[in-house]
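Okay, here's the prediction I keep looking at, along with the sequence it came from:
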Amino acid sequence: MSSLPTSTPAAQGVDASGVAAFLDALEADPHLEPHSLMLLRHGQVVASGWWAPYAPDRLQLLYSLSKSFTATAAGFAVAEGLIRLDDPVISYFPEFEAEITDPRSRAMLVRHVASMASGHAEETLDRARALDRDELVRGFLLVPPDKDPGTVFAYNQPATYTLAAIVQRVTGERLTEYLRPRLFEPLGIGEAAWIADRRGRELGFSGLHATTDAIARLGELYLRGGVWQGERLLPESWVAEATRVQIAHETATVNGWADWQQGYGFQFWMARHGYRGDGAYGQFCVVLPEQDAVLAITSETVDMQRVLDLAWEHLLPAFGAGPLPGGGAADAALADRLARLALPPAEGKPVPAGRAEDWNTSFTPHGGTCADRPALTGIEVEPGGRVVLVDDGDRLEVRFGAGESGWTVVDEPVPVAVSGGWTDTETLALDMAFLETPHHLLVTCSLGDRTFTARWRTQPLHGGPLRRMRAPRSA
């Protein structure tokens, strides 16, 4: 994989102090944990950094930022004449023809599922799954739209799933297979992996694992109108249509967030500045045509609007019209800071003196399971820093206390970084960062009653046992 070209902020007209202020604001917000950042200006990387224990070559679960990659696959299929935007969706699934009788469902076009304008007034995922757990397209088409397709916006996972299913059906390939020679290889994107459903279809609406670098490259391709290093990959017309308002929002607000009120394209959100793909808990590909810039971010937060607010506040004023003279010292200070980014580890001490034998024991769950807790059945602790989580018949071994940064990383069977230790003679508290996702698992073991609690700081949206908290492996 070739590296993206790099430059100093000042040479590309970016005030390094503005980037530093953005970093300050990200790190100061208690409800926001940044994991990575790449900023491109005029096609050059002017700032990039990963907060240890996250790293540049680490795949990340992109959640709904996956949708923008799905749209790109659809753009290739349209260019190759395999899909037509004004075809009825049902025409690609003739096996459901007799069952789908609702006139609005039958009137739904490919462009409607591409733009979240299927006619449904709200998310249909649960209803579609209830109607057909094994074939989500059929379940989706059996949910009657509330209004005529093309007249109302609703963020709707089965719409994107259906678009992805059409691409996979007409190409005979999974999304990653189809995109490899058309997008990943030309852009220099290395490994990427997508969660598939029980039918073997890659989800489309979520589940793509890719690097921050891949996010930045996708943004740069769209910023350049579908051209990469002088070669046209995507039609300019597709990029223009995907990144303009296809459907407006009827409601005055979406989540109360201003940047979710600006309209929707083909699996891209319009924003107060530019447009973007984004995913749950703060995964962003922000494209700023007026500034000729791309911002790629991975993070963990429930307040995604806050990330954009901070970008508008600090980064937009940092973009100048031309090179900035005299920026050498600020550029050097920013580069040094970016090289040293790290998340603060959870505090903890070694096993209390004289208590090692007591702590060489097992723990059972305290209380019942709920949405923010994994269904762990046991935890085994060794006072030397080894912990085994017993989950769904699996034994996930992690370690803590051995890393110089305060984080101890294990890569198999699941990439996890662990910090923490004993907070007193009776309590062991650990922070486990699942490095190919945005999520942290907080574990506390109590010696007095030999019980533990484990809760997610932010709840994983795909669920399942801990062994699935990583990029899927190739078969």
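Structure received. Residues are numbered from 1 along each chain as shown.

Every contact and neighbour count from this point should use C-alpha atoms.
Noted.

Could you double-check that Asp57 lies in contact with His209?
No - here Asp57 lies out of contact with His209, judged by C-alpha atoms under 8 Å, at a distance of 11.5 Å.

who has more neighbours, these two?
The neighbour count for Asp57 versus His209, taken as other C-alpha atoms under 10 Å, is higher for His209 (25 against 12).

so how far is the helix or strand containing that one from its chain's centroid?
Taking DSSP states H and E as the criterion, the element that holds His209 is strand 208-210. Its chain's C-alpha centre and that of strand 208-210 lie 7 Å apart, by C-alpha atoms, centre = their mean, to the nearest Å.

State the next helix or strand along the chain beyond it.
Criterion used, DSSP H and E; the element after strand 208-210 is helix 212-223.

I'd like to know which elements the next helix or strand along the chain from that next one is packed against.
Moving toward the C-terminus from helix 212-223, the next helix or strand (DSSP H and E) is strand 227-228. Packing partners of strand 227-228 (3 or more C-alpha pairs under 8 Å, 6 or more residues apart in numbering; DSSP states H and E): none among the helices and strands.

Please work out which residues outside strand 227-228 touch it.
Pro186, Leu187, Leu221, Leu233, Leu234 (C-alpha atoms under 8 Å, 6 or more residues apart in numbering).

List only buried entries from the residues you listed.
When these are checked for burial by 16 or more other C-alpha atoms under 10 Å, the buried set is Leu187, Leu221, Leu233, Leu234.

Below is an additional structure, to be compared with the one above:
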Amino acid sequence: MHRRTVLKGLASALLGGSGGFAQTVPDPNNPLFHKLAAAYSAQNRGIALLVMVDGQTVFEDYPNGGSPTRAHELASGTKSFCGVMAVAAAQDGLLWLEEPLAQTLTEWQGHPWRSQINLRQLLHLTSGIPGGNLARPPTYRAALETPAEAPPDTRFSYGPIPFQIFGEVMRRKLKGDPLEYLTRRIFKPIGLEYAFWRRGPDGNPHLPSGARLTARSWARFGELVRQGGVWQGQRLIDEALLQKCFEPSKVNPLYGLTWWLGRPISPAQRSVIGRVGQELDTLASTPHLPDDLVIAAGAGEQRLYVSRKLKLVVVRQAEGIVESLAGRRTAFSDAAFLGLLLTGQG
């Protein structure tokens, strides 16, 4: 049976045979909508769905072999830790977002384009350095040696290389391991434990991908973001600095500092948003969704959605990372999923 037919049938059954929805205002607490979104996610290889509203878990579902204790790879969902780590480091006085990277990466001095790149441009993915192969993060050294292909702030290029460069910047600033800093500064204070984090042949942690977390652990990170950097009454991250993560670049209106932004864009802007951005672009034309939605997104449709206006954190995990990277993706749509979750309309 066709997926949409199944969903319509389920919707009708859940709403007593009404056959449709009059809901126009998002209702993240609606248990009927949760079931619709869960069914849609499960049909598209979903293994975990967790919904939190105002800090309370209101729904969990673990189909297709998932479980609350099963840690799953976030793929590029890992990238969004970098933006939060960067603003935390700025708060700690380790760096500043407009800092020329050549001050730390001295081998870049004298290069026409690389000497002009600052940290904000690197994490906006507008440095002019290519993103590289999504599935193969280079070593930190190899990333540093990647030549720029354009001046800063002229093109958007999504991929692992800029994040590995950021790892080397942090390693030199800290004179230590970036993941140890992230763990001490962010993860431990919020009680987040990762099951595994891939490292490269150089021994350094992969920052663009490779983190493996349970849905509940990833939701903790989302809740810290939703609360503007506060955890259980304690401020961990300056709110104004954290907000920098959700400001788009001049080049790509759907990408902040390592976070995707679910907001309307013009037709003229669609040519620069990248493949993931194209998948998320349909959110712009979806009615009744929050305009402050921010998203950590990974291959296989791993998702962390956060909206402060709706007091909402949603984690969605799924099988199929390898297939997705190879271009064999499911029919999962962010717009359809969130439409079902918040209004019952896919």
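The structure has been received and is ready for your questions. These figures come from a predicted structure and were not determined experimentally.

quick one on the thing from earlier: which part of the second structure matches the strand holding His209 of the first structure?
With TM-score structural alignment applied, strand 208-210 of the first structure matches the range 211-213 in the second structure.

Just give me the mean distance for that stretch relative to the first structure.
Taken over the aligned residues, the distance from stretch 211-213 of the second structure to the first structure averages 1.5 Å (mean C-alpha distance after the TM-score superposition for the first structure).

For the first structure, which segments are assigned as helices?
All helices of the first structure, identified by DSSP state H, fall at 16-28, 66-79, 103-107, 110-114, 125-131, 136-141, 157-171, 175-179, 185-187, 212-223, 236-242, 304-314, 328-339, 356-359.

Where in the second structure does the second one align, residue-wise?
Okay, so that is helix 66-79 of the first structure. So helix 66-79 of the first structure sits over residues 78-91 in the second structure, by TM-score structural alignment.

gap between the matching stretch and the chain center?
Worked out by C-alpha atoms, centre = their mean, stretch 78-91 of the second structure lies 12 Å from the chain centre.

same deal with stretch 136-148 of the first structure?
Distance, centroid of stretch 136-148 of the first structure to centroid of chain: 26 Å (C-alpha atoms, centre = their mean).

How about stretch 93-111 of the second structure?
That offset, for stretch 93-111 of the second structure, works out to 25 Å (C-alpha atoms, centre = their mean).

what do you get for stretch 64-72 of the first structure?
Worked out by C-alpha atoms, centre = their mean, stretch 64-72 of the first structure lies 10 Å from the chain centre.

which one of the helices of the first structure lies closest to Arg272 of the first structure?
Closest to Arg272 of the first structure of the helices of the first structure is helix 304-314 (C-alpha to C-alpha; 8.9 Å).

how about the closest one: buried residues?
Met304, Gln305, Arg306, Val307, Leu308, Leu310, Ala311, His314.

if I line the two up, what does the third one land on in the second structure?
It stands for Arg306 of the first structure. So, by TM-score structural alignment, Arg306 of the first structure is matched to Phe332.

Tell me who's in contact with its match.
With C-alpha under 8 Å, 6+ apart, Phe332 of the second structure has these contacts: Ser41, Asn44, Glu301.

circling back to that earlier point, can I get the contacts of strand 227-228 of the first structure in CSV with distance to Leu175 of the first structure?
Putting the contacts of strand 227-228 of the first structure into CSV (distance: C-alpha to C-alpha, whole Å) gives the following:
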residue, distance to Leu175 of the first structure
Pro186, 16
Leu187, 16
Leu221, 18
Leu233, 16
Leu234, 16
